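J.: Provided below are the primary sequence and the corresponding predicted coordinates.
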Amino acid sequence: MDVTCFAQHRRKVHNAAVTVQPEFTMSSLIPGQPSLVAPGVWRILALNPGMMTGPGTNSYLLASDQGLVLLDPGPEDAHHADNLRAAATEIGQPITCVLVTHTHRDHSPNAALFGAVRRLGPLPPDDGLQDEAWQPDQILADGDCLSLGEGRTLRVIATPGHVSNHLCYLLEEEGVLFSGDHLIQGSTVVIAPPSGSMADYLASLRKLEHESIQVMAPGHGDLIIEPMDYISHTIGHRLRREEKVIRALTQHPDSQVSELVPGVYDDVPVFLHGVATMSLLAHLLKLEQEQRARRDAEERWVLL
C-alpha cells in the first residue's frame, strides 16, 4: 500500500458528487463476528463492553490490493486477535497493515499481537492514558493518503480534541469516515485534559463539515447514517453545555470543578459525574484560552 500526500487534491463538500454509490449495512453488534458494513469494509467488535466503550471497540478490515488493512486493532486481547485473523481468512486476504485512529488503550495495543505487520498512525502523547508501546513505522499527518488500489483512497484527517493525536480516515470514493472516538454512535465522548482539548474538538468538528461524508464508521457503536446532522448536533450539544458552565459560574463564582459538576451535568446520572469532571475542565480551559474565565492558585474559577 503506497503512502503519498494529496493535500492539494482535497475534495470539498460542494465539489462533484461522489461517483460510487455504495450500500451501507446496519447490522447487529455481535462480538467477534465479521460484518460487511460497506464495500470492501468489515467490522469486528472487540470483547470489551463497558461504561466507557459501549458495546466495545470496533476494529475494521479494509480490502486493498496488497492485503487487508486493520484499522484500530483494539485492546490487547488474544481472543480478539484470533477473531480478526479468522475474519481475514474468511475474507481470503492476509492482514498486511495496521492503522490506528489514536492510541488510547482500547484502540491500539492489540497491534502488538500481529508481529511484523507494518504500522501507521500517530505517536502517543505523554499523558499517562496512552498505549506507550505503540510505535508506528510511519507517522501519519493531516492530508496523507493511502492508496488501497482499484481507485480507492483513504485520506488522513487530523482531528485533535478527544485526544491530541486523534486521526480520522476518509475512504474518499465511498464517503466513509472512520471516526474513531472523535464521534461515536449513541453518546458523546469524554474530552480529558491535558491531551484532550474542547477548543480543538470543536474546531475539528467544524473541519469535518467541509468534507464529503456519506456515513461514519465509529470506534464504538453502529454506523452513523446521517453524518452531517450528527456533526451539527454534536457542535450544538457542546455549545449548550458551555452555556451551562457559564451560568453555573455566574451563580457560583470562585468554584472548583467538582463543585460545578452537579449543576452543569444535572441531566447526567450521578455515577457519571466523575467522568464528566474531565469534560467540564476542558470547557473551563477553553473559556480560559478565550480569556472569558480564569482560575486562582486553588483552582477556583470565575468569569472575566
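T.: Good, I have the coordinates. Numbering: from 1, shown residues only.
J.: make it CA atoms for all contacts and neighbour counts henceforth
T.: Will do.
J.: Now do the strands in the stretch 51-200 of the chain.
T.: 58-64, 67-71, 95-99, 118-121, 138-139, 144-149, 152-158, 167-171, 176-180 (DSSP state E, counting those that start in this stretch).
J.: Nearest to Arg295, out of these?
T.: Among these, strand 152-158 comes nearest to Arg295, with 30.3 Å by Cα to Cα.
J.: Now do the closest one against strand 176-180, angle only.
T.: If you take axes from the mean of the first three to the mean of the last three Cα atoms, to 10 degrees, strand 152-158 sits at 40 degrees to strand 176-180.
J.: Report the angle between strand 152-158 and strand 58-64.
T.: Calculated by the same axes, to 10 degrees, strand 152-158 forms an angle of 140 degrees with strand 58-64.
J.: what's strand 152-158 packed up against?
T.: Applying 3 or more Cα pairs under 8 Å, 6 or more residues apart in numbering; DSSP states H and E, one finds that strand 152-158 contacts strand 144-149, strand 167-171.
J.: Quick check: Arg241 touching Val264?
T.: Yes - between Arg241 and Val264 there is a contact at 7.2 Å, judged by Cα atoms under 8 Å.
J.: higher neighbour count, those two?
T.: Val264 (22 against 17; other Cα atoms under 10 Å).
J.: quick one: that one and Arg238 touch, right?
T.: No - counting by Cα under 8 Å, Val264 stays clear of Arg238, with 11.8 Å between them.
J.: So which elements touch the helix or strand hosting Leu285?
T.: Leu285 belongs to helix 273-289 when assigned by DSSP states H and E. The contact analysis (3+ Cα pairs under 8 Å, 6+ apart) places helix 273-289 against helix 198-208, helix 227-251, helix 257-264, strand 293-295.
J.: Now the strands of the stretch 51-200 of the chain in a markdown table, please, with extra columns for distance to Pro49.
T.: Shown next, in a markdown table, are the strands of the stretch 51-200 of the chain (distance: least, Cα to Cα, whole Å):
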| stretch | distance to Pro49 |
| --- | --- |
| strand 58-64 | 11 |
| strand 67-71 | 19 |
| strand 95-99 | 22 |
| strand 118-121 | 24 |
| strand 138-139 | 29 |
| strand 144-149 | 31 |
| strand 152-158 | 27 |
| strand 167-171 | 22 |
| strand 176-180 | 16 |
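J.: ok, second structure coming up, stack it against the first:
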Amino acid sequence: MKEQEAELKADRLSPHVFRIAVPTITLPPLDKTNTYVVHAGTDAIVVDCGSEDTATVAQVAKVIRSEGIDNVIAYIATHYHLDHTRGIPLLQQHFPAPVYAHPLDHAGTAKEMNVPTADLRAPSGVMHLSDVNLRIMHRPGHTHGHLHVMIEPDNLLIVGDHMAGVGTVWIGPPDGHMNDYYRALEDIAESPANLALPGHGDPIESPQEASRALLAHRLEREAGILQLLSEAPRTVDDIVTAIYGDRGLGPALWVATRTTQAHLTRLIELGQVTRRAQAPKFQMVYSRRR
C-alpha cells in the first residue's frame, strides 16, 4: 500500500492526547510511526512526524483539524531518526511552529529535516498548554539526545524508540549506548505513567512491568554473550550467528549486529570483556576477561 492510500485517523488515548499511526520508512514488521498530538482547546503540541510523503502529511493535518485544533505551538522530536522527523517540515507548511530537539540530536535532526541547526530549539524542562504540562526529559539510549515526554495530568509517557508496541527495540553505536538505555528503562519503571506511548505500535499497558521485562531480556542476552565468549573468542558476526542461528534476519541483520556491538561495548566498560584486532582482515575479536 502506498503511503498516500492509507486512511489516517485519530486514536484517542486521553482527554488531551491522540495518536496518528503514520506510514513511514521504518523497520519491519512495523510500517508506521506514531505522531502524538497533545492539545488543550484549539492549541496543540505535536510529537514526531516521520512521513516524507506530501499527501500523507496533508492527511495528518486534516486529522488534526478534525479534532478541533487550528494552532500548533510547537513540535518535539523524540530523536533525530528520519522516521520521526522527516515529516515535520511538511506539517509545518500546514501549522507553522518551532521545532524542539535535544542539542545532542540537533545535527542529525537538522540533516533529516534539511534545515539549518540554528532553526532548532532546545527544550526547557516543561512546556505548557493551558492546564496540560509536558515534562520533557533527556533520556539517552537509542540516541544520545533521545527524549521522553510525560503528559500531565493524563499520566501518559511518550517513550520514543525505547519501547515498541511489538517486539523489542535496537540500541547500537554510534547513536546509542546500552548503559544509558538501561537507565532509561529504569526511569520508566519508576514513573507514575498509566501508559507508555511508543514510537511504533500500540500503547503499552503497565509500562513499569513492561520496562522491567525489557531490561531483564537485555541482561539475559548479555549473559548469553558472556557465556559464548567463555567458550571461545569470537567476532561480532560469530556472536550474532550463534544467537540467531538460521532465523533469516534479512534486513534486520544490521539491527542485531549493532545491538550486539552495544552489549559488547558495555561489557568492555564493565571490565568483563576485552577485544583485539585479528589479521588478516583486522576484525575485532572479543574474549571474556579471566
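T.: On my side now, so go ahead. What you see is a predicted model; the values in this text were computed from it and never measured.
J.: TM-score of the superposed pair?
T.: The TM-score (TM-score structural alignment, normalised by the length of the second structure) is 0.86; 271 aligned residues with a Cα RMSD of 2.3 Å.
J.: So which bit of the first structure is stretch 138-150 of the second structure matched to?
T.: With TM-score structural alignment applied, stretch 138-150 of the second structure matches the range 158-170 in the first structure.
J.: Now for the counterpart of Gly219 of the first structure in the second structure, how many residues are close by?
T.: The alignment partner of Gly219 of the first structure in the second structure, by TM-score structural alignment, is Gly199. The number of residues packed near Gly199 of the second structure is 26, by other Cα under 10 Å.
J.: Excluding chain neighbours, what is closest to Gly199 of the second structure?
T.: Spatial nearest neighbour of Gly199 of the second structure, chain neighbours left out: Gly160 (4.4 Å); criterion: Cα to Cα, 6 or more residues apart in numbering.
J.: list the contacts for that neighbour?
T.: Counting by Cα atoms under 8 Å, 6 or more residues apart in numbering, Gly160 of the second structure touches 78-79, 146-148, 197-200.
J.: which of these lies closest to Asn71 of the second structure?
T.: Nearest to Asn71 of the second structure out of those is Thr78 (Cα to Cα; 20.6 Å).
J.: I'd assumed Ala101 was in contact with that closest one.
T.: Yes - here Thr78 of the second structure reaches Ala101: they are 6.9 Å apart, a contact under Cα under 8 Å.
J.: Between these two, point out the one with more neighbours.
T.: It is Thr78, of Thr78 of the second structure and Ala101, that has more neighbours when counted by other Cα under 10 Å, with 30 against 24.
J.: Alignment lookup: that one to the first structure.
T.: Under the alignment (TM-score structural alignment), Thr78 of the second structure maps onto Thr101.
J.: separation between that match and Gly50 of the first structure?
T.: 20 Å (Cα to Cα, to the nearest Å).
J.: list the contacts for whichever residue in the second structure pairs up with Val69 of the first structure?
T.: Structural correspondence for Val69 of the first structure with respect to the second structure (TM-score structural alignment): Ile45. Each residue near Ile45 of the second structure by Cα under 8 Å, 6+ apart is listed here: 37-39, 72-76.
J.: Look up how far Thr257 of the second structure lies from Ile45 of the second structure.
T.: For Ile45 of the second structure, the distance to Thr257 of the second structure equals 36 Å [Cα to Cα].
J.: Could you do Arg275 of the second structure as well?
T.: To Thr257 of the second structure, Arg275 of the second structure is 16 Å away according to Cα to Cα.
J.: List the contacts of stretch 16-26 of the second structure.
T.: Contacts for stretch 16-26 of the second structure (Cα under 8 Å, 6+ apart): 3, 6, 8-13, 31-40, 49-52, 56, 60, 83, 132, 154.
J.: Pull out the buried members of those.
T.: 3, 8-10, 31-40, 49-52, 56, 60, 83, 132, 154 (16 or more other Cα atoms under 10 Å).
J.: hang on, the earlier thing: what's the most distant pair in the contacts of Ile45 of the second structure?
T.: His39 and Ile76 (13.4 Å).
J.: these two touch, right, Pro262 of the first structure and His273?
T.: Yes - between Pro262 of the first structure and His273 there is a contact under Cα under 8 Å: 7.4 Å.
J.: Which residue in the second structure aligns with Leu140 of the first structure?
T.: Using TM-score structural alignment, Leu140 of the first structure pairs with Pro123 in the second structure.
J.: and that match, what is it in contact with?
T.: Contacts of Pro123 of the second structure (Cα under 8 Å, 6+ apart): 100-102, 136.
J.: Narrow those to the ones also in contact in the first structure, please.
T.: For those, the aligned pairs still in contact in the first structure (both residues aligned by TM-score structural alignment, their matches' Cα atoms under 8 Å) are 100-102, 136.
J.: Kindly reformat the residues you listed as CSV containing distance to Leu267 of the second structure.
T.: Output for these, formatted as CSV (distance: Cα to Cα, whole Å):
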residue, distance to Leu267 of the second structure
Tyr100, 34
Ala101, 30
His102, 27
Ile136, 30
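J.: Most neighbours among those residues, which one?
T.: Neighbour max across these (other Cα under 10 Å) = His102, 27 neighbours.
J.: Tell me which residue of the first structure lines up with that residue.
T.: By TM-score structural alignment, His102 of the second structure lines up with Pro122.
J.: Can you tell me the closest non-neighbouring residue to that match?
T.: Ile139 (5.3 Å).
J.: Tell me who's in contact with the one you found.
T.: So Ile139 of the first structure contacts 120-123 (Cα under 8 Å, 6+ apart).
J.: Which of those residues sits closest to Ser204 of the first structure?
T.: Using Cα to Cα, Pro122 is the member of the contacts of Ile139 of the first structure that sits closest to Ser204 of the first structure, with 16.3 Å.
J.: what's the closest one in contact with, if anything?
T.: By Cα under 8 Å, 6+ apart, the residues touching Pro122 of the first structure are 100-103, 136, 139-141, 165-167.
J.: same thing with Pro31 of the first structure?
T.: Counting by Cα under 8 Å, 6+ apart, Pro31 of the first structure has contacts 44-47.
J.: same deal with Ala81 of the first structure?
T.: Listed by Cα under 8 Å, 6+ apart, the contact partners of Ala81 of the first structure are 73, 110, 113-114.
J.: Drop anything exposed from those residues.
T.: Using 16+ other Cα under 10 Å as the burial test, the contacts of Ala81 of the first structure include 73, 110, 114 as buried.
J.: Adding distance to Gln251 of the first structure, write those residues out as a markdown table.
T.: Formatted as a markdown table, these follow (distance: Cα to Cα, whole Å):
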| residue | distance to Gln251 of the first structure |
| --- | --- |
| Pro73 | 46 |
| Asn110 | 47 |
| Phe114 | 54 |
